[in-house]
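Visitor: test case, fold it:
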Amino acid sequence: MRILIVEDSVLLREGLVRLLADAGHEVVAALPDASRVLEEVHDLQPDLAIVDVRLPPSFTDEGIRAALALRQQDPSLAVLVFSQYVEERYASDLIAQPGGAVGYLLKDRVTDVTDFLESIERIRQGATVLDPEVVAQLLTRRSRDEKMLRLTERERAVLSLIAEGKSNGAISRLLFVSEGAVEKHITSIFQKLDLEQDEHGNRRVLAVLAHIDATSPQAPVGPGAQQNGMTR
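Guide: Predicted structure coming up:
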């Protein structure tokens, strides 16, 4: 797989290059900031872009805004946001955008190299891969939404696992229930959220998270957009 990396930490950037190369991937570019990422992706045509959230010059949200812009420029591009932070302002927009596969993993919670490489492979195969903490913060952000309050605690657990890209079979094993019970929970979730059920895992995740963030203010995207005033 052809991969482009945008990461300001030289140690982590070079570590990712080595790790991915050893795993058989081709790193076509490793950039310290997002100033030329749109041009580089256009010229190099990677299969996956791995992007940090907070990049120079302001170390606020340049990375995730660049990820949004990349998906707008090339909807087929798979994007993995790999960061220490959950940038809620843009995370739902990123996940809800139509197009290629997407992932959002937190650096501090990746404790196993094999798991990380497996996540990249799942993204390449079209899965939506989200850290549970990302899902939890997005759900909390919209916890006042009347429709979300309809869900039971078990349905919220199922929804979080769906958002991680888990299959119905995997959810049944993790929650120690039958697949039939999982299917009933999923049906109930979609009914309570007034969302149509389908058989495509990514569509389910995107639809649910799009609904969760449906009433949030829209923000400008792209590396040149106005900063949001966050501090490092």
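Visitor: please count neighbours and contacts with C-alpha atoms only from this point.
Guide: Fine.
Visitor: which parts of the helix or strand where residue 72 lies are buried?
Guide: In the assignment (DSSP states H and E), residue 72 maps to helix 62-73. Neighbour counts over helix 62-73 (16 or more other Cα atoms under 10 Å) mark 62, 63, 64, 65, 66, 67, 68, 69, 70, 71, 72 as buried.
Visitor: can you list contacts of it?
Guide: 6, 33-34, 37-38, 41, 51-56, 77-79, 81, 87, 90-91, 93-94, 97, 99-100, 221-223, 225 (Cα atoms under 8 Å, 6 or more residues apart in numbering).
Visitor: can you flag the buried ones in the residues you listed?
Guide: 6, 33-34, 37-38, 41, 51-55, 77-79, 81, 87, 90-91, 93-94, 97, 99-100, 221-223.
Visitor: quick one: which of those sit in helices?
Guide: Of the buried ones among the contacts of helix 62-73, the ones assigned to helices by DSSP state H are 37, 38, 41, 90, 91, 93, 94.
Visitor: enumerate every residue touching the last one.
Guide: To tie it back to what came earlier, the one meant is residue 94. 67, 68 are the contacts of residue 94 under Cα under 8 Å, 6+ apart.
Visitor: at 6 Å instead, please
Guide: Contacts here follow Cα atoms under 6 Å, 6 or more residues apart in numbering; on that basis residue 94 touches residue 68.
Visitor: how about the secondary structure of the residue nearest to residue 129 when sequence neighbours are not counted?
Guide: Leaving aside its chain neighbours, residue 129 sits nearest to residue 103 (4.5 Å; criterion: Cα to Cα, 6 or more residues apart in numbering). At residue 103, secondary structure determined by DSSP: H, G, I helix; E, B strand; the rest coil is strand.
Visitor: surely residue 103 meets residue 127?
Guide: No. Applying Cα atoms under 6 Å, one finds residue 103 not in contact with residue 127, separated by 8.1 Å.
Visitor: want to put them side by side, so please do this one too:
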Amino acid sequence: MINRHLRVVLAEDSVVLRDGMVELLATRGCEVVATAGTAPALLAAVVEHRPNVAVVDIRMPPTHTDEGIRAAVEIRARTPEVGILVFSQHVETVWASRLLAGGAAGIGYLLKERVARTSEFMDALHRVAGGGTALDPEVVTQLMRGGRRGRVDTLTPREREVLELMAQGHSNRSIAALLVVSERAVEKHVAAVFTKFDLRASDADNRRVKAVLTYLAESGG
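Guide: I've put the predicted structure just below:
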């Protein structure tokens, strides 16, 4: 793990936890350029400071339901170059799926009670800032709602390659350019992935998200 200097915006409404995390990050060589106790303050801080990564709690004032992760989705849309590490006690499946809809690159989602060592958190932070993915297996499990395992093994090498690029957030057109094939060929591969993963067009959730989550769950994230 390259321990490069990171600029971080930290959104956490608990003052005690927020101060503790600021101290922790500082001792690990990170610069907390701003802290936020509300979702609007988080959005403003990201726009102003353009950090490498934003650490976001889900439940923030005023309703303490999903303000934080809603803000994370907005950050993803406005400034996709900013990594997002959701750090919460809760799994918010609907908004987490929306956060991952554009691909899992630069996205992390850790559960506070399941992080056993400080090094795990720091590793995830650096991975997300570098464009990688850090999803707690419990998060993936809940997002998949008990989906069957082992389906990635049924893919052809090219289908797996297409799925890996989907996980990085590439569109069909972008994948076609990268693989030097037609967009129609990519569409056929994507359709084959959906079929093998039993993801029907009538599914309420985004099929690309579920396909990516299956890939991450079975490849170790």
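Visitor: just to revisit the earlier point, which position in structure 2 pairs with the residue nearest to residue 129 of structure 1?
Guide: The alignment partner of residue 103 of structure 1 in structure 2, by TM-score structural alignment, is residue 108.
Visitor: that match and residue 28 of structure 2: what is the separation?
Guide: Distance, residue 108 of structure 2 to residue 28 of structure 2, by Cα to Cα, to the nearest Å: 19 Å.
Visitor: ok, those two, which is more surrounded?
Guide: Taking other Cα atoms under 10 Å, residue 108 of structure 2 and residue 28 do not tie; residue 108 has more neighbours (25 against 16).
Visitor: for that one, what are its contacts?
Guide: 85, 86, 133, 134, 135.
Visitor: closest one of the residues you listed to residue 188 of structure 2?
Guide: Residue 188 of structure 2 has its nearest neighbour among the contacts of residue 108 of structure 2 in residue 133, at 26.3 Å by Cα to Cα.
Visitor: any idea what that closest one aligns with in structure 1?
Guide: When structure 1 is aligned by TM-score structural alignment, residue 133 of structure 2 is paired with residue 128.
Visitor: run a quick neighbour tally on residue 216 of structure 2.
Guide: Neighbour number of residue 216 of structure 2 under other Cα under 10 Å is 20.
Visitor: and for residue 113 of structure 1?
Guide: As a burial measure, residue 113 of structure 1 scores 10 neighbours (other Cα under 10 Å).
Visitor: and for residue 13 of structure 2?
Guide: 21.
Visitor: burial count for the residue nearest to it when sequence neighbours are not counted?
Guide: Spatially, and ignoring its direct neighbours in sequence, residue 13 of structure 2 is nearest to residue 37 (4.2 Å; Cα to Cα, 6+ apart). Look at residue 37 of structure 2: counted by other Cα under 10 Å, it has 19 neighbours.
Visitor: tell me how far the aligned partner of residue 12 of structure 2 in structure 1 lies from residue 99 of structure 1.
Guide: Taking TM-score structural alignment, residue 12 of structure 2 has residue 7 as its aligned residue in structure 1. Residue 7 of structure 1 sits 23 Å away from residue 99 of structure 1 when distances are taken as Cα to Cα.
Visitor: for residue 58 of structure 1, same thing?
Guide: Using Cα to Cα, one gets 28 Å for the distance from residue 58 of structure 1 to residue 99 of structure 1.
Visitor: again, but for residue 93 of structure 1
Guide: Per Cα to Cα, residue 93 of structure 1 is found 12 Å from residue 99 of structure 1.
Visitor: ok, residues contacting stretch 47-55 of structure 2?
Guide: The contact list for stretch 47-55 of structure 2 (Cα under 6 Å, 6+ apart) reads 7, 8, 9, 10, 11, 82, 83, 84, 85, 86, 129.
Visitor: sort out for me which of those residues are in strands.
Guide: Within the contacts of stretch 47-55 of structure 2, residues falling in strands by DSSP state E are 7, 8, 9, 10, 11, 83, 84, 85, 86.
Visitor: which ones are touching the last one?
Guide: It refers to residue 86 of structure 2. Contacts of residue 86 of structure 2 (Cα under 6 Å, 6+ apart): 55, 56, 57, 108, 109.
Visitor: farthest pair in these?
Guide: Once Cα to Cα is applied, the contacts of residue 86 of structure 2 give 57 and 108 as the farthest pair, at 11.8 Å.
Visitor: wait, doesn't residue 126 of structure 1 sit right on residue 101?
Guide: Yes. Using Cα under 6 Å, residue 126 of structure 1 is in contact with residue 101, at 4.8 Å.
Visitor: which one's more surrounded, those two?
Guide: Neighbour count, other Cα under 10 Å: between residue 126 of structure 1 and residue 101, residue 101 has more, with 24 against 17.
Visitor: in CSV: the ones in strands among the contacts of stretch 47-55 of structure 2, plus distance to residue 208 of structure 2.
Guide: Output for those, formatted as CSV (distance: Cα to Cα, whole Å):
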residue, distance to residue 208 of structure 2
7, 31
8, 29
9, 29
10, 29
11, 29
83, 20
84, 20
85, 21
86, 21
